[in-house]
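J.: My questions concern the predicted model and sequence given below.
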Amino acid sequence: MSIRFAVRGEHIQLDQLLKAAGLVDSGGAAHVAVEEGRVRVDGKLETRKRAKLRAGQRVRFAGEEIELVGVGPEEA
């Protein structure tokens, strides 16, 4: 399944994204998922819990794909 997530501002941190998208219950759970090697960004394993993600990138975790999309200035 695919989730479209609007990035407000320049970026969102990976741990914040997983929580905001409802894929983990807490920031701690997001950190564990990254540490265990269960998160991929643009098809590559991501090991940085606070990696800065931008519109156009894709994150895969727990059978879900999150597509990051930009938000226009009038919507931010």
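T.: Yep, it's here.
J.: okay, CA-based contacts and neighbour counts for the rest of this
T.: Will do.
J.: Let's verify T47: helix, strand, or coil?
T.: Following DSSP: H, G, I helix; E, B strand; the rest coil, the label given to T47 is coil.
J.: can you pull out the helices in the chain?
T.: For the chain, the helices defined by DSSP state H occupy 14-20, 27-35.
J.: Let me have those helices in TSV, extended by mean neighbour count.
T.: As requested, those are exported to TSV (neighbours: other CA atoms under 10 Å):
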stretch	mean neighbour count
helix 14-20	21
helix 27-35	17
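J.: out of those, which comes closest to I66?
T.: Distance to I66, taken as CA to CA, is lowest for helix 14-20 among the helices of the chain, at 9.0 Å.
J.: Could you export the helices of the chain as JSON lines, including distance to I66?
T.: Formatted as JSON lines, those follow (distance: least, CA to CA, whole Å):
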{"stretch": "helix 14-20", "distance to I66": "9"}
{"stretch": "helix 27-35", "distance to I66": "14"}
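J.: Second structure for comparison follows:
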Amino acid sequence: MENTIEITKEYITLGQLLKEAGVIDTGGMAKIFLLEYTVFVNKEQDQRRGRKLYPGDVVEIEGAGVFEIASSSN
């Protein structure tokens, strides 16, 4: 099952996505989370919390699910 994360800006970082998706409580937890769990961005493993995610990107987070980035229609 895919979840959609809508963004109003050009991009969101991987760390922001983790917080927005409810995977972590604070941005500071992103670094530790990414060291302990496998994350794939568009089917390629990526552990950089500053990785820019744009509409259309698909992020698979171990233990949390699959998230698609979408542009908010504001």
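T.: Good, I have the coordinates. All values reported here derive from a predicted model rather than from experimental measurement.
J.: Can you calculate the TM-score here?
T.: Put the two chains on top of each other and the TM-score (TM-score structural alignment, normalised by the length of structure 2) is 0.84; 73 aligned residues with a CA RMSD of 1.5 Å.
J.: Compare the helices of structure 1 and report which one is nearest to V71 of structure 1.
T.: Going by CA to CA, the one of the helices of structure 1 nearest V71 of structure 1 is helix 14-20, 15.1 Å.
J.: after superposition, how close is that closest one to structure 2?
T.: Superposed on structure 2, helix 14-20 of structure 1 shows a mean distance to its aligned partners of 0.6 Å (mean CA distance after the TM-score superposition for structure 1).
J.: what sits up against that helix?
T.: V24, D25, S26, G27, A30, H31, R48, K49, R50, A51, K52, L53 (CA atoms under 8 Å, 6 or more residues apart in numbering).
J.: which of the residues you listed count as buried?
T.: Buried subset of the contacts of helix 14-20 of structure 1 (neighbour count, 16 or more other CA atoms under 10 Å): V24, G27, A30, H31, K49, R50, L53.
J.: for those residues, which one is nearest G72 of structure 1?
T.: L53 (16.8 Å).
J.: The equivalent of that closest one over in structure 2: what's it in contact with?
T.: Under the alignment (TM-score structural alignment), L53 of structure 1 pairs with L53 in structure 2. Residues in contact with L53 of structure 2 (CA under 8 Å, 6+ apart) are Y11, I12, T13, L14, I69.
J.: thought I7 of structure 2 was touching S72?
T.: Yes: counting by CA atoms under 8 Å, I7 of structure 2 touches S72, with 5.4 Å between them.
J.: Could you check which of the two has the larger neighbour count?
T.: For the pair I7 of structure 2 and S72, the greater number of neighbours falls to I7 (19 against 11), based on other CA atoms under 10 Å.
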